[in-house]
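> Predicted structure and sequence below. I'll ask about it afterward.
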Amino acid sequence: MEALSDTCRDLLARSRRYGPLYGERLANHLPMTLIALDRMGAPADAMERAFDVNARRLQLHDGDVGAVVDALEWLGKGRNAGGLDRFFQESVRRDGLDAVLRGWVPRLLPGVSASAFHCLIRLAYAIDAGDRNETCAALAYWVMEHVTLDLAADEVDEAPAAIAARLARALAGHAQWDGIIIDRMRQAARHPAVAGTAIQPATLDLRQVAQFALGAYHAQEDFTLLHTVTACHAFRVVAPYAGDPRRALRYLWEAVVVASLTVEPAPATTPAPAAGIDWQACMAQAARATDAHVVKLCYSAWCESLVYVDPRYLAIAARKLA
């Protein structure tokens, strides 16, 4: 794990004045954006510009709303980021960061969809960066925004794509989904065509989930589907702390497939092969971007391409940059 640049560390420290959410429960992407830019080799001026652009919309940290003795008492309450942050800081000082992660990630993974996957993603970036303060902030964020989909664990002898297609057919003609991504996901999970239905493949590995997410986003440029790709990257980073790998993966699949069900079919926007651009050029362009989703998508796509060697990752990154 390479150390972050001094510029990135300084900007991360400045970013901690802001809370994990802003506006109507939207995620603060600033820390993740800074880390992704640094990993892609962004110069100091590019990171400072991205900080300025993204910080404008953020809200100041709520501070310590109340002392936290047991973080589980604040699970899903949507507040007290400051108190929860301090709880995890003290836990890390007492027990060590590795022990805290191994103790808390398995508890939080049933809520992998929380804040449209951003709690998981922010924690993965913090682990990638090796930043203790950011890790504590990410854990606090996940606790306060924790929400579960509560779907059946029943298994079926179908491939992931076949399960998704079956559920999509069953949802045909559904009422309009409302709210932000996580609201729509919860509505889809409660729909009679999904709730109580077998959605778990009898055999499943992370490659299958990642390929499903990549295939869906490659075929349709959609904001929700983008998050399933970045979530698969994040899960891979967090997985060493997840405990039972089979249990953890099934929570990821549950969230990814439900997210895909909230996306209305649209004309295909499948990108052509990324002719004339390679990863070096793509990363150089992404390292100058200020849009958080462009930066994070390109970084995740690059990281995933190193593992799965699939040219579609470069194609989706090039399309996003365009």
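Cool, the structure landed.

> okay, CA-based contacts and neighbour counts for the rest of this
OK.

> Run through the helices of the stretch 101-250 of the chain in chain order.
Assigned by DSSP state H, counting those that start in this stretch, the helices in the stretch 101-250 of the chain fall at 118-129, 132-145, 160-170, 181-190, 206-219, 223-238, 245-261.

> quick one: R16 from L26, how far?
R16 sits 16 Å away from L26, going by C-alpha to C-alpha, to the nearest Å.

> got it, and R14?
R14 sits 20 Å away from L26, going by C-alpha to C-alpha.

> again, but for Q200
The gap separating Q200 from L26 is 29 Å, by C-alpha to C-alpha.

> Also A284?
Per C-alpha to C-alpha, A284 is found 28 Å from L26.

> end-to-end on stretch 257-267?
Terminal residues of stretch 257-267 lie 20 Å apart, using C-alpha to C-alpha.

> Show residues contacting it.
164, 167-168, 177, 181, 184-185, 188-189, 216, 220, 222, 224-225, 228 (C-alpha atoms under 8 Å, 6 or more residues apart in numbering).

> Could you list the buried residues of it?
Using 16 or more other C-alpha atoms under 10 Å as the test for burial, stretch 257-267 gives V257, V258, A259, S260, L261, T262, V263.

> which among those residues gets closest to G78?
Taking C-alpha to C-alpha as the measure, G78 lies nearest A259 of these, at 21.1 Å.

> So A287 versus C298, what's the distance?
9 Å.

> Neighbour count for those two, which is higher?
More crowded of A287 and C298, by other C-alpha atoms under 10 Å: C298, with 30 against 26.

> mind listing what the more buried one touches?
Counting by C-alpha under 8 Å, 6+ apart, C298 touches C282, M283, A286, A317, K320.

> got another, please set it beside the one above:
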Amino acid sequence: MTTGILDEAYERLAFAGPEWGEDTLTNHGPMAVETMVRRGHADRVHGWLDAYLTRLDALPSPRWPIDPTAWHEALGDGRRVADWTEYFTRAVRERPWRDVLTEWWPRLLPGIVAGTTHGVIRVSHAVGALLGTASPSPASAASPAVTELAHALAFWAARWRPVPGTTGPGPESPWRAAALTAVPRIPDQSGRVAARLAQLDDLPGWSGPGPRPNSPEDVPAALRDLVATGTRVYVDHGQASPVILVHVATAPNAVLRTLPALPPQLWTPSLDAVWAVSAALVSAYAPPHPVATPRPASPADGATLLDQAVHHRDEHVIKLSDTAADVYAWTGDPTVLAAGVRAAELIGSPS
């Protein structure tokens, strides 16, 4: 039943482009509905969509086909999102979705900033749906979840943008996720994302990728540490930028959730890339010291937090609560659940 509801939700969202409005806000519909279904709130999905769909703009018309021999020329060209959508929709119908993902993940990874990390996050939710509900056989090639993966990859490709000042892989040194909070801050934490990140090129002490573990087998644990640290960053600094700082935690969790569908040789580069973008967001949006506000009370458990988030209805609150519940499941630390409560306090409910 829940698989059917998710497929129905994807079909209702299929008309929409990945962004909407004059400010090109990200379409979070596919990410939110996957979270709600996975977390046991499938019965709330269609009611949530009834309201959310009114915000969205239709996918624009294609311009001209992506040249498979010169695809790199179209990376980061937001005007060609419909061309990329056609390209990836055809690709996942002609080949197993895992093969398409494995081919394109290393091509897209250097542009992980795409849509303020929403490219990689949307891909991860689609992959999660496929790993949980669908078969990679040719018979499933036209399933709504496979089509959603194509749309997600297209968004990432169209908004492809690298982290400024990033050169090469991370250093081989002892893994310390806590180093995330020690990254240098840009001198002017104001303005839009692009203007802030552009300052990284000239920021003393900025190095891009952080420490890397000794082997690919250690990457999942390193990512869990990074997600946990990013979640705690939100508890302490969320008031500085309630929406953007959500992604310091949700972006590395997106990579972590995608690892089972990727070959191990891609795991360490994935950690390098997502460390760099998480650190860049901390540098650009988190003040050097925690905001002096009382820590919100934590709910009893992750399920309670998700109940509260779904009732709140904001897509960022749902996403961060989903990640905080993961961290609680790994660590048993109830204080991380305060991240979702903090987000609900700071971000207005659309209901």
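Everything's here; your move. These numbers were taken from a predicted model, which means no experiment stands behind them.

> still on that earlier bit, quick one: which of the helices of the stretch 101-250 of the first structure is nearest I277 of the first structure?
helix 206-219 (17.0 Å).

> Could you name the helices and strands sitting against the closest one?
Packing partners of helix 206-219 of the first structure (3 or more C-alpha pairs under 8 Å, 6 or more residues apart in numbering; DSSP states H and E): helix 160-170, helix 223-238, helix 245-261, helix 312-321.

> That one against the second structure, how far on average?
Taken over the aligned residues, the distance from helix 206-219 of the first structure to the second structure averages 2.0 Å (mean C-alpha distance after the TM-score superposition for the first structure).

> Pull up the aligned stretch in the second structure for that helix.
Aligning helix 206-219 of the first structure against the second structure (TM-score structural alignment) gives residues 223-236.

> who's in contact with that stretch?
Here stretch 223-236 of the second structure makes contact (C-alpha under 8 Å, 6+ apart) with 177-178, 180-181, 245-246, 248-250, 252-253, 256, 271, 275, 278, 290-291, 295, 320, 323-324, 327, 336, 338-339, 342.

> Filter those down to just the buried residues.
Neighbour counting with 16+ other C-alpha under 10 Å marks 177, 180-181, 245-246, 248-250, 252-253, 256, 271, 275, 278, 320, 323-324, 327, 336, 338-339, 342 as buried within those.

> Could you find the counterpart of S283 of the second structure in the first structure?
Counting by TM-score structural alignment, S283 of the second structure corresponds to L261 in the first structure.

> Kindly apply the preceding question to R161 of the second structure instead.
Match for R161 of the second structure (TM-score structural alignment): V147.

> ok, its match - how many residues close by?
A count of nearby residues for V147 of the first structure, using other C-alpha under 10 Å, gives 21.

> where's the residue nearest the centre of the second structure relative to W105 of the second structure, distance?
Nearest to the geometric centre of the second structure sits I121, at 2.3 Å (C-alpha atoms, centre = their mean). Distance from I121 of the second structure to W105 of the second structure, counting by C-alpha to C-alpha: 13 Å.

> try L256 of the second structure
Distance, L256 of the second structure to W105 of the second structure, using C-alpha to C-alpha: 13 Å.

> One more: P30 of the second structure?
Using C-alpha to C-alpha, P30 of the second structure is found at 19 Å from W105 of the second structure.

> picking up where we left off before, looking at the second structure, which of the contacts of C298 of the first structure hold up?
With contacts defined as both residues aligned by TM-score structural alignment, their matches' C-alpha atoms under 8 Å, C282, M283, A286, A317 are the ones among the contacts of C298 of the first structure whose aligned partners also touch in the second structure.

> Of these, just the buried ones, PyMOL syntax please.
Restricted to buried positions by 16+ other C-alpha under 10 Å, the PyMOL selection for those reads:
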select buried, resi 282+283+286+317
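
> Is it possible to get CSV of the kept ones among the contacts of C298 of the first structure that adds distance to A137 of the first structure and secondary structure?
Below are those laid out as CSV (distance: C-alpha to C-alpha, whole Å; DSSP: H, G, I helix; E, B strand; the rest coil):
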residue, distance to A137 of the first structure, secondary structure
C282, 30, helix
M283, 27, helix
A286, 26, helix
A317, 28, helix
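
> need the kept ones among the contacts of C298 of the first structure in JSON lines with distance to G41 of the first structure, can you?
What follows is those, written out as JSON lines (distance: C-alpha to C-alpha, whole Å):
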{"residue": "C282", "distance to G41 of the first structure": "12"}
{"residue": "M283", "distance to G41 of the first structure": "8"}
{"residue": "A286", "distance to G41 of the first structure": "10"}
{"residue": "A317", "distance to G41 of the first structure": "16"}
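
> Of the kept ones among the contacts of C298 of the first structure, which is the nearest to G66 of the first structure?
A286 (40.0 Å).

> And whichever residue in the second structure pairs up with that closest one, how close does it get to S207 of the second structure?
Matched to the second structure by TM-score structural alignment, A286 of the first structure sits across from A309. Per C-alpha to C-alpha, A309 of the second structure is found 36 Å from S207 of the second structure.

> ok, now L56 of the second structure?
For L56 of the second structure, the distance to S207 of the second structure (C-alpha to C-alpha) stands at 38 Å.

> and what of M1 of the second structure?
48 Å.

> Neighbour count: the two, which is higher?
It is S207, of M1 of the second structure and S207, that has more neighbours when counted by other C-alpha under 10 Å, with 22 against 7.

> Name the nearest residue to the more buried one, ignoring sequence neighbours.
Leaving aside its sequence neighbours, S207 of the second structure sits nearest to T166 (C-alpha to C-alpha, 6 or more residues apart in numbering; 6.3 Å).

> quick one: that neighbour and L203 touch, right?
No - taking contacts as C-alpha atoms under 8 Å, T166 of the second structure lies outside contact range of L203: 11.5 Å.

> ok, the two, which is more surrounded?
T166 (20 against 15).

> so who does the more buried one touch?
By C-alpha under 8 Å, 6+ apart, the contact set of T166 of the second structure is S207, G208, P209, A276.

> Need the buried ones from these selected in ChimeraX.
What follows is the ChimeraX syntax for the buried subset of the contacts of T166 of the second structure, where burial is set by 16+ other C-alpha under 10 Å:
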select :207,208,209,276
